[in-house]
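Asker: sequence below, structure please.
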Amino acid sequence: MNTSDVVAILAENWDMTQAEARELLDVITQTFNENIATGNSFTIPKLGTFSTKTRKKRKSYNPHYEQYMELPPKRVVDFNPSQGLKEDFKQADISDE
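Answerer: Reported below is the predicted structural model:
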């Protein structure tokens, strides 16, 4: 599923034009990005919680230079799925893929 598909579904379900649906999606995405950038976490009911965490520094092998290098700490987005999403995922039929 890509952005066009999401916009089409939003437009159909909310009885709006695709331009309005795209604008709505842009506002939602911008709001999420601003919250994550400031370090705030937020929860979407029945989906999960988005937050940030700091990955520790670590060693990695660079095959081009054939040597190990140390990667610095990095702030990344973390997602914890809700219990409902976990249960829905477990109940999904494997043959759907």
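Asker: could you use CA atoms for every contact and neighbour count after this?
Answerer: Fine.
Asker: for this structure, which helix is longest?
Answerer: Using DSSP state H, we find that the single longest helix of the chain is helix 18-37.
Asker: ok, and what's touching the next helix or strand after it?
Answerer: Counting by DSSP states H and E, the next helix or strand C-terminal to helix 18-37 is strand 42-44. Strand 42-44 has contacts (Cα atoms under 8 Å, 6 or more residues apart in numbering) with N35, T49, F50, S51.
Asker: and this one, so I can compare the two:
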Amino acid sequence: MNKSDLIEAMATDAGISKAAAGKALDSMMSNVKKTLKEGNKLVLVGFGSFDVKDRPARDGRNPQTGATIRIPARKVVSFKPGSELKNSVN
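Answerer: Have a look, this model is predicted:
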């Protein structure tokens, strides 16, 4: 499923136009990004939680040359599925 398929499904399920469903999805995605950028955790009970974690700097290898390279520290987004989501795919 891609974004346009999701918008169509949302519109059908909610009985709204595709334009309204698209705006709702864009707003949701924008607010998720904003929350994570501020360093906050986002919890959607039953679905899962999004969080930002710090990944420390580490040594890696260039696969072409085998040379050791330094991979800088960075922040990464993590997602932990909720129990309802976990149970729905089994």
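Asker: the residue nearest the centre of the first structure: which element?
Answerer: The centroid of the first structure falls nearest to F79 when counting by Cα atoms, centre = their mean (7.0 Å). Using DSSP H and E, F79 of the first structure falls within strand 74-81.
Asker: average offset of stretch 20-36 of the second structure relative to the first structure?
Answerer: Compared with the first structure after fitting, stretch 20-36 of the second structure deviates on average by 0.5 Å (mean Cα distance after the TM-score superposition for the first structure).
Asker: helix/strand/coil for the residue nearest to S41 of the first structure when sequence neighbours are not counted?
Answerer: Distances taken as Cα to Cα, 6 or more residues apart in numbering put S51 closest to S41 of the first structure, at 4.3 Å, once the chain neighbours are dropped. The three-state label given to S51 of the first structure by DSSP: H, G, I helix; E, B strand; the rest coil is strand.
Asker: so S51 of the first structure is in contact with T38, correct?
Answerer: No: the criterion here is Cα atoms under 8 Å, and S51 of the first structure misses it with T38 at 10.1 Å.
Asker: which one's more surrounded, the two?
Answerer: Ranked by neighbour count (other Cα atoms under 10 Å), S51 of the first structure and T38 place S51 first, with 17 against 9.
Asker: which residues sit in contact with V76 of the first structure?
Answerer: With contact taken as Cα under 8 Å, 6+ apart, V76 of the first structure is in contact with T52, K53, T54, R55.
Asker: kindly recompute the last result at 6 Å.
Answerer: T52, K53 (Cα atoms under 6 Å, 6 or more residues apart in numbering).
Asker: same deal with N62 of the first structure?
Answerer: N62 of the first structure touches Y68, counting by Cα under 6 Å, 6+ apart.
Asker: roughly how far apart are it and V76 of the first structure?
Answerer: Using Cα to Cα, to the nearest Å, we find N62 of the first structure at a distance of 21 Å from V76 of the first structure.
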